[in-house]
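1. based on what follows, work out the 3D shape:
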Amino acid sequence: MSPRILLTGIPGHYTRLIQRAEDSRVFYSEKQPQPETKEAYMRELKNISNTGNYLIGEGALRALSPDATHIPFWHLYNAVNNGTGLDSINKQFDICVFTCANLLRKSLSADAEAQVLAKLDMPVVMLGIGIQNRPDLEESLPEGTQRLLQVLKEKEHYFLTRGDETAAYLKDQGFSFVRPVGCPSMYFMPANMRRAIRRLPDVKVGEGRTVFTGYMGAALDTIGDMNALSSDDGRSAYVIQDEPLHFDMQIEPDEEGRVYDSTSGEMIGDLAFKGQDELKKNIKVHTFFDTNQWRAWTSSMDFSFGRRFHGNIIALQSGVPSLIVAVDDRMREMLNFSGLPKVEAEDLNSANDRSAFISDHLAQMNIPQVIEKYSDRERSFRSVLTEIGIG
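-> This is a model prediction of the structure:
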């Protein structure tokens, strides 16, 4: 008999439709949000903090057996703290899959996670757990995160990590079941991922429709990318993930009071960001809160390039050739483990001609080797889920 799987943690975009939750039941609205005013747009962004995170929950739900049921983490947290408790949850489910990301970092204390998982009377799978920066592991992690690790050590636990560095750290901490698997988002549409990688040698850098991701508003690197790699015909675009929340991108409504067109995903208000005067190309700016809409729009592009992991993963899912710029240890762990196409930020930033550098980089890539490694990682991921009994 298949285990009854409780899926919680980082959600997919379907969480936007949740009206309420009672015990182990979740009630969804049939009405899609249309966050076109500034207030509604910012509220949607705050609900997930980074729209790229939706790919994590979505990838997890696709990978698990049909017996998996998503319960929003906020509902479990509220039940623990308002006296309702988790008795009904413990009766309804046999195992919990907790989707996470760069949880092991000094800037986050996982107090809420520790509190909730301590009340679950079932094994816990930490799916996609990873680091932010290697030096964080050399210091003491925040108290709440240490408490979470202790809670998990006292349970039947399964750690499926983003890569080898996190796996080595957790093994050193004495955890018994630790497997590096990558991020579940990487295995959401594997056939499209492989097709996108095969198309990389055909990319004509600086021509066609290119979609960019990065940290516009925080640094000038992304603006340099767009100036060097986008075409002159205004057909390239940039996709926001969290810049108005965390990187000082300012948005103001147009004369109709709108900042966002929910049909096209295009930002239509006034945007202001650091280095705006340095941007020499005509770039349209988009945001997507529905990953299906995001993939459908991205599928019309010719190339994806940027400094965001999930902003490029969704392009690969869409069959669009993508090159990911590795900007930190969090990304390097996932990219080194998966073998997905990457370039180091330091090498890119120091190139005199970024367009020629990227063209040469793509030409030198061993595409069959990249696909072989990715396919091996995908098989391993599904094998581990089957081993646990949740695949």
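
2. from here on, contacts and neighbour counts on C-alpha atoms
-> OK.

3. tell me who's in contact with residue 278.
-> Shown here is residue 278, whose contacts under the criterion C-alpha atoms under 8 Å, 6 or more residues apart in numbering are residue 223.

4. measure it to residue 223 for me?
-> 7 Å (C-alpha to C-alpha, to the nearest Å).

5. list the contacts of the closest residue to residue 8 other than its chain neighbours.
-> Setting aside the residues directly before and after it, residue 8 is nearest to residue 98 in space (C-alpha to C-alpha, 6 or more residues apart in numbering), at 5.1 Å. The neighbourhood of residue 98, defined by C-alpha under 8 Å, 6+ apart, consists of 7-10, 124-127.

6. what about residue 98, which SS state?
-> strand (DSSP: H, G, I helix; E, B strand; the rest coil).

7. restricted to strands, list the contacts of residue 98.
-> Residues of the contacts of residue 98 located in strands (DSSP state E): 7-9, 124-127.

8. ok, these vs residue 138, which is closest?
-> residue 126 (21.4 Å; C-alpha to C-alpha).

9. show me the contacts for that closest one.
-> Applying C-alpha under 8 Å, 6+ apart, we find residue 126 in contact with 97-100, 157-161.

10. swap in 10 Å and give it another go.
-> The contact partners of residue 126, by C-alpha atoms under 10 Å, 6 or more residues apart in numbering, come to 9, 96-101, 152, 157-161, 178.

11. this one next, for a side-by-side:
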Amino acid sequence: MLFYSAVFRVLSVPDAEVVANSYVHERPVHLGTYINRTNEEFDRFVLPMANSYRDTFLPHLERLAKVIERLTIPVTVVGIGAQLPYGTEFSSLPDDYKKIVTRFTRAVLDRSASIGVRGEYTARLLKYLGFGDEHVRVIGCPSMFGNGPLGPLVRKVDRLAYDSPMAISYTPKVKGVDRLVEANTNRYPNSVIVPQQHHRLALMLWGENPAKVPNKRMPIHTDHPLYENDRMRFFVDASTWVEFMAEQHFAFGTRIHGNVAGVLAGTPSVVLAHDSRTVELSEYHGIPYRLYSELPPDVDAQRLYEEADFDAFGPRQAETFDTYVRFLEHNDLEHVFQPGKENPAYDKALAAAKFPGPVHTLMASDVVGRRQVMSRLRWLRQGHEGDLERPAYEFEPPFREPRGKKSLEERVTELEKELKVQQASLANWRGRMGRVLRINPLSIGGRR
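-> Model (predicted):
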């Protein structure tokens, strides 16, 4: 969410049409039509990516490689990175991993001047696989550059207090993170945790528990104190996430983008790094970090806050930003930071848009949280009036409409006519069913 929205804004120069493809090229669907339309209707295929050089993403990466190999337009990958256990030697990587990463990278470089990677570790991986330095650019994560170079990180308070507001991010699979969360949410009652996985959103929206909860101390179920006390916040839009982080005194935890959201808001943040991905991004961008394995699992937020060097962050930003825009230009991508390419209309439209705020749990006790619960009940209930207006199943195609097709107004008129036909048919069916049930209430299983 953070890096996609950032790339979208940066490439939205006047007169450009930027179309999101809803990840369709990564999914196991029949791609022939989409590939043909991509070649015919678009000038470039841009992939803002994340920790995609990882074992669990290999099937998606292989599908993307097959797609790119059939594209005849330039392809640009912005910010791809490796995710491996910290200290992994490349010689120990499985053959399948090396084969798929190589295939994807080669397909991209056959259609671009260079590939943008997240950090030095990923660059060394690609060099090990045979890709030269001239084709691999270390650019960090594009989420850091959506609005230009960032300013310094300034401590908002000299020392964290008992009631300091703070945001804690966590990765459930990291050993000891349950103790980190438990200890600091107990010490600081105004702290909240910020989950980032879609099934945590289901937990908060609907109380949907996982099938198994192997560790009851983890805040992943409805009986956890943090759920019951509504001390969880989930964000479904980048702007509201950053706005919330601006209200915090401190942010820390094991999720890299949980802390990126913090620094985007100018809030002092510390990454508790636990793999190659979190280390290389923190190092490249100058975000303060500590190796979590070298700290007590329940390390106090105050210790992290007072020991962190936030002064090194600001001076790093101009250099990394300049590297990023030079990468875009090296790949012939126009961007809003070029003279005459600014797009204030985009920012004005974004500022005027209404976005949902932080998602609360079902246990929310304040007015905002209770209104959210009410809206979820209305969505479930729908009702006759709501059913006519609901936006829940509105469909936006993953691509713009093919050229030469009917206009939006023509399609709306046709759909309205079809709707009237279906409504009449439904009314007729209801009438007939009502007569059957009234006349033959006991006809099922017996003689009429």
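
12. circling back: adding distance to residue 75 of structure 1, write the ones in strands among the contacts of residue 98 of structure 1 out as JSON lines.
-> Below are those laid out as JSON lines (distance: C-alpha to C-alpha, whole Å):
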{"residue": "7", "distance to residue 75 of structure 1": "12"}
{"residue": "8", "distance to residue 75 of structure 1": "10"}
{"residue": "9", "distance to residue 75 of structure 1": "11"}
{"residue": "124", "distance to residue 75 of structure 1": "18"}
{"residue": "125", "distance to residue 75 of structure 1": "19"}
{"residue": "126", "distance to residue 75 of structure 1": "19"}
{"residue": "127", "distance to residue 75 of structure 1": "20"}
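
13. from those, which is closest to residue 287 of structure 1?
-> Looking across these and measuring by C-alpha to C-alpha, the closest to residue 287 of structure 1 is residue 9, at 22.8 Å.

14. so how many other residues sit close to the closest one?
-> Neighbour count for residue 9 of structure 1, taken as other C-alpha atoms under 10 Å: 22.

15. aligned to it, what sits in structure 2?
-> With TM-score structural alignment as the criterion, residue 9 of structure 1 has no equivalent in structure 2.

16. my guess is residue 9 of structure 1 meets residue 113, correct?
-> Yes: under the criterion of C-alpha atoms under 10 Å, residue 9 of structure 1 makes contact with residue 113 at 8.6 Å.

17. overlap in contacts, these two.
-> Joint contacts of residue 9 of structure 1 and residue 113 (C-alpha under 10 Å, 6+ apart) are 73, 76, 98.

18. relative to residue 123 of structure 2, how far out is the equivalent of the last one over in structure 2?
-> In structure 2, the residue paired with residue 98 of structure 1 is residue 47, using TM-score structural alignment. In this structure, residue 47 of structure 2 and residue 123 of structure 2 are separated by 18 Å, where distance is defined by C-alpha to C-alpha.

19. do residue 320 of structure 2 as well
-> 16 Å.

20. so who does residue 6 of structure 2 touch?
-> 48, 141-148, 238.

21. compare those residues and tell me which is most surrounded.
-> For these, neighbours tallied by other C-alpha under 10 Å; top is residue 141, 28 neighbours.

22. find the nearest non-adjacent residue to that residue, please.
-> residue 79 (5.2 Å).

23. and for that neighbour, the neighbour number?
-> Neighbours of residue 79 of structure 2 using other C-alpha under 10 Å come to 25.

24. quick one, what contacts it?
-> Contacts of residue 79 of structure 2 (C-alpha under 10 Å, 6+ apart): 3, 47-52, 115-119, 137-143, 324.

25. could you do residue 275 of structure 2 as well?
-> Applying C-alpha under 10 Å, 6+ apart, the residues near residue 275 of structure 2 are 82-88, 174, 254, 291-292.

26. buried only: go through these for me.
-> 82-84, 254, 292 (16 or more other C-alpha atoms under 10 Å).

27. can you redo those residues as CSV with secondary structure?
-> Formatted as CSV, those follow (three-state DSSP):
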residue, secondary structure
82, strand
83, coil
84, coil
254, coil
292, helix
